[in-house]
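In: The sequence and its predicted three-dimensional model are supplied below.
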Amino acid sequence: MPGTLFIVTAPSGAGKTTLVRGLLERDAKVQLSISYTTRVPRPGEQNGCEYNFVDVDTFRVLRDRGEFLEWAEVHGNYYATSRVWLKEQIALGRDTLLEIDWQGAQQVRKAFPDAVGVFILPPSFEELESRLRGRGTDSDEVISRRLLGARGEMRHVGEFDYVIINNELHDAIDDLVAVVRAARLRYDNQQARHPSYFDFLEQD
C-alpha cells in the first residue's frame, strides 16, 4: 500500500522543526523529506540532513528542468521539494513528512490530494516574537520581516486538516504523534494493511 504524506506548516519561530524532530524520535516509521534551499546553513546544520543546500544558479537549473514538485521564495530564499524522490517514497509505502510553507502546501496537495495537512501555531503573537528574538541568529530587520510574514501565513490555517497550538512542547509533540497515528487508522489504510480482517464485508 502507498505511504501517507504529511505536510507540516508553521510561521517561522512557531517550533515546527522541534516538533517534527520529536515526532521522528518517537515514530521510526516516519521519514523526513529533505527539501532544497538557497538559504545559508544555520549553526549545526549539515547538507543532506536538514536541507539540500544549493546556490541560486543551481536551484534555478533544477527548477527549470522540472525537478521540483513545488518551489517558493520565502524571506528572500528559495525552497523546493524533489518531485521524483517524493513520489517514489510514497509508492514504496513509506510515510513521509514534508516541512513547507502554505504556498508549497497548496501546490503539493494538487499532486497528493490525500496528504494530511498540519499547521503549527504559536500560543500568541507576542510569544512568537519572543522566540524569534531568543534565537539570537537574526537581525531586528529580519525579525520584523518574519513577524510581518507570519501574520499572512497564519491566515491560511483553515486550509489544513489539523491545527496544533505549540504552547507546551511535550503536549504539542504528543498531538503531532496522535495525528500520524490517526491517519494510519483511516479505513482505507487499515483495509490495505489487514485485508483478511475485512473478509466479512464480502460475505452474504
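Out: Looks like it came in fine. Numbers count the residues shown, from 1 in each chain.
In: alpha carbons only for contacts and neighbour counts from here, please
Out: Will do.
In: Show me the helices in the protein, by range?
Out: Secondary structure of the chain (DSSP state H): helices at 16-26, 56-64, 83-91, 102-111, 125-135, 140-154, 169-184, 187-193.
In: Figure out which of the ones you listed is closest to Leu32.
Out: Between Leu32 and the helices of the chain, the shortest separation by Cα to Cα is 7.9 Å, and it involves helix 16-26.
In: what's the closest of the helices of the chain to Tyr36?
Out: Among these, the nearest to Tyr36 by Cα to Cα is helix 56-64 (7.8 Å).
In: contacting residues around the closest one?
Out: The contact list for helix 56-64, computed with Cα atoms under 8 Å, 6 or more residues apart in numbering, reads 36-38, 68, 71, 78.
In: Report the buried members of those.
Out: Among the contacts of helix 56-64, those buried by neighbour count (16 or more other Cα atoms under 10 Å) are 36-38, 68, 71, 78.
In: Quick check: Gln103 vs Leu147, distance?
Out: In this structure, Gln103 and Leu147 are 17 Å apart, going by Cα to Cα, to the nearest Å.
In: out of these two, which sits in the more crowded spot?
Out: Leu147 (19 against 16; other Cα atoms under 10 Å).
In: tally of neighbours for Thr96?
Out: Burial of Thr96, expressed as a neighbour count using other Cα under 10 Å, amounts to 20.
In: so it makes contact with Val30?
Out: Yes. With contacts defined as Cα atoms under 8 Å, Thr96 counts as touching Val30 at a distance of 5.6 Å.
In: The contacts of helix 56-64 in strands, which ones?
Out: In this view, the contacts of helix 56-64 that belong to strands under DSSP state E are 36-37, 68, 71, 78.
In: ok, the residues you listed vs Gly134, which is closest?
Out: The shortest distance between Gly134 and any of the ones in strands among the contacts of helix 56-64, using Cα to Cα, involves Thr37 and amounts to 23.6 Å.
In: let's bring in a second model and compare:
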Amino acid sequence: MRVLIAAMVVLAVAGTAAHAADPRYPDWPCTQAKVPDISLAAVWAGPALDNAESKWKDDAKVSALVSKLAARKTPLDEAEKSVKEFLAGSASDKSTNAKLLFAGLFDTLNAQRSQVMSGLERVSRKQREAADKIRDETIQLQTLQGATPRDDTKVEALSNQLIWETRIFEDRRKVVRFVCEVPTTIDQRLFALGRVIQQELE
C-alpha cells in the first residue's frame, strides 16, 4: 500500500510540474521563467565592445583570467578583486583590456548558462518518461494485487521496482530544484563583474 501511495505522490508532483511549465518551453522544469540568453544591454552599459567579442580569445592573459573569473568555485569578491588588479596594471590599454575581459566573460558565462539549461531540459524529459513508467507499473501493481489467485512473487518484485524508481525520481527532483538556481547565479555573477569593469573605466 505504501508503495502505491509513494508512486501516486510522484505522479501528482510530475503532473503539477507539467501543468506549471511555460508552453513555449515544454521541457523547462524550473519555477523561474526561462530566459534563453542574457542580453548584452542588460549587463553592459560601458563602451561598445567592437571587435572584442571575436578577439578576446587571442589574448592569453585575458583568456586565463576569464576562465578563473567565470568558474563558480572562484568566490565573487575574489573575482572582483582580480578584475581591479588586472585593469589597474594596464593603464595605457585599460579600455581595450576592459572590453576584451567583459566580452570574454559574456561569451563564457552565456555558454555555461546554456549548457546548464540544456541539462535541465534533458533531465526534465527523463523525469517525464520515468513518471509514465511509474504510472504504468502502478496500474500493473494494482491489477496484480487484486488478482485471484494472487502471485505474491510478482507483487513483491514489482513493488521493489516501484520503490526504487520512485526514489530515483524524487532524488532527481531535488537535484533539479537546486540546479534551477544556477542560471540566476550566473546572471548575477556576470552583472556584478560587468559593473566592476565599468567602474574601473570611469
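Out: It's in. For clarity, every value in this text was computed on a predicted model and none was experimentally measured.
In: Can you give me the TM-score here?
Out: Their TM-score after superposition, calculated using TM-score structural alignment, normalised by the length of structure 2, is reported as 0.26; 82 aligned residues with a Cα RMSD of 5.0 Å.
In: circling back: Thr9 of structure 1: which of the buried ones among the contacts of helix 56-64 of structure 1 is nearest?
Out: For those, the nearest to Thr9 of structure 1 is Trp71 (14.3 Å; Cα to Cα).
In: sorry, back to before: farthest pair in the contacts of helix 56-64 of structure 1?
Out: Between all members of the contacts of helix 56-64 of structure 1, the longest pairwise span (Cα to Cα) is found for Thr38 and Phe68 and amounts to 14.0 Å.
In: can you give me the helices in structure 2?
Out: Listed in chain order (using DSSP H), the helices of structure 2 are 2-20, 40-43, 52-55, 60-70, 76-88, 94-146, 152-179, 182-201.
In: so how far is the longest one off the chain centroid?
Out: What that stands for is helix 94-146 of structure 2. Here the centre of mass of C-alpha atoms in helix 94-146 of structure 2, compared against the chain's by Cα atoms, centre = their mean, to the nearest Å, lies 6 Å away.
In: Mind giving me the packing neighbours of that helix?
Out: In terms of contacts (3 or more Cα pairs under 8 Å, 6 or more residues apart in numbering; DSSP states H and E), helix 94-146 of structure 2 is packed against helix 2-20, helix 52-55, helix 60-70, helix 76-88, helix 152-179, helix 182-201.
In: Out of these, which is closest to Leu141 of structure 2?
Out: Proximity to Leu141 of structure 2, assessed across those by Cα to Cα, is greatest for helix 152-179 (6.4 Å).
In: now the closest one and helix 2-20, what's the angle there?
Out: Using axes from the mean of the first three to the mean of the last three Cα atoms, to 10 degrees, the interaxial angle of helix 152-179 of structure 2 with respect to helix 2-20 works out to 40 degrees.
In: Could you export the buried ones among the contacts of helix 56-64 of structure 1 as TSV, including distance to Ala182 of structure 1?
Out: Output for these, formatted as TSV (distance: Cα to Cα, whole Å):
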residue	distance to Ala182 of structure 1
Tyr36	29
Thr37	31
Thr38	35
Phe68	29
Trp71	29
Tyr78	33
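In: Pick the one among these closest to Ala111 of structure 1.
Out: Within these, proximity to Ala111 of structure 1 (Cα to Cα) peaks at Phe68, which comes in at 11.8 Å.
In: which residues does the closest one contact?
Out: Residues in contact with Phe68 of structure 1 (Cα under 8 Å, 6+ apart) are 62, 80-84.
In: With respect to Thr9 of structure 1, which of the helices of structure 1 lies nearest?
Out: That would be helix 102-111 among the helices of structure 1, by Cα to Cα, at 6.3 Å.
In: Mind giving me the packing neighbours of that closest one?
Out: Taking 3+ Cα pairs under 8 Å, 6+ apart as the contact cut, helix 102-111 of structure 1 packs with strand 5-9, strand 68-74.
In: Mean neighbour count, the ones you listed: which tops it?
Out: Per residue and on average, the most neighbours among those fall to strand 5-9, with a mean of 26 (mean count of other Cα atoms under 10 Å).
In: what's it packed up against?
Out: Contacts of strand 5-9 of structure 1 with other secondary structure elements, assessed using 3+ Cα pairs under 8 Å, 6+ apart, are made with strand 95-99, helix 102-111, strand 116-121.
In: let's see it at 7 Å
Out: Using 3 or more Cα pairs under 7 Å, 6 or more residues apart in numbering; DSSP states H and E as the contact criterion, the neighbours of strand 5-9 of structure 1 among helices and strands are strand 95-99, strand 116-121.
In: Which of the ones you listed sits closest to Ala192 of structure 1?
Out: Ranking the helices and strands packed on strand 5-9 of structure 1 by distance to Ala192 of structure 1, with Cα to Cα as the measure, places strand 95-99 first at 14.4 Å.
In: can you give me the angle that closest one makes with helix 16-26?
Out: Using the same axes, to 10 degrees: strand 95-99 of structure 1 against helix 16-26 is 160 degrees.
In: Can you work out which other helices and strands pack against strand 95-99 of structure 1?
Out: Packed against strand 95-99 of structure 1 by the contact rule (3+ Cα pairs under 7 Å, 6+ apart) you find strand 5-9, strand 30-32.
In: separation between the closest residue to Gln31 of structure 1 other than its chain neighbours and Leu23 of structure 1?
Out: Counting by Cα to Cα, 6 or more residues apart in numbering, the nearest residue to Gln31 of structure 1 once its immediate chain neighbours are dropped is Thr96, at 4.9 Å. Distance, Thr96 of structure 1 to Leu23 of structure 1, by Cα to Cα: 12 Å.
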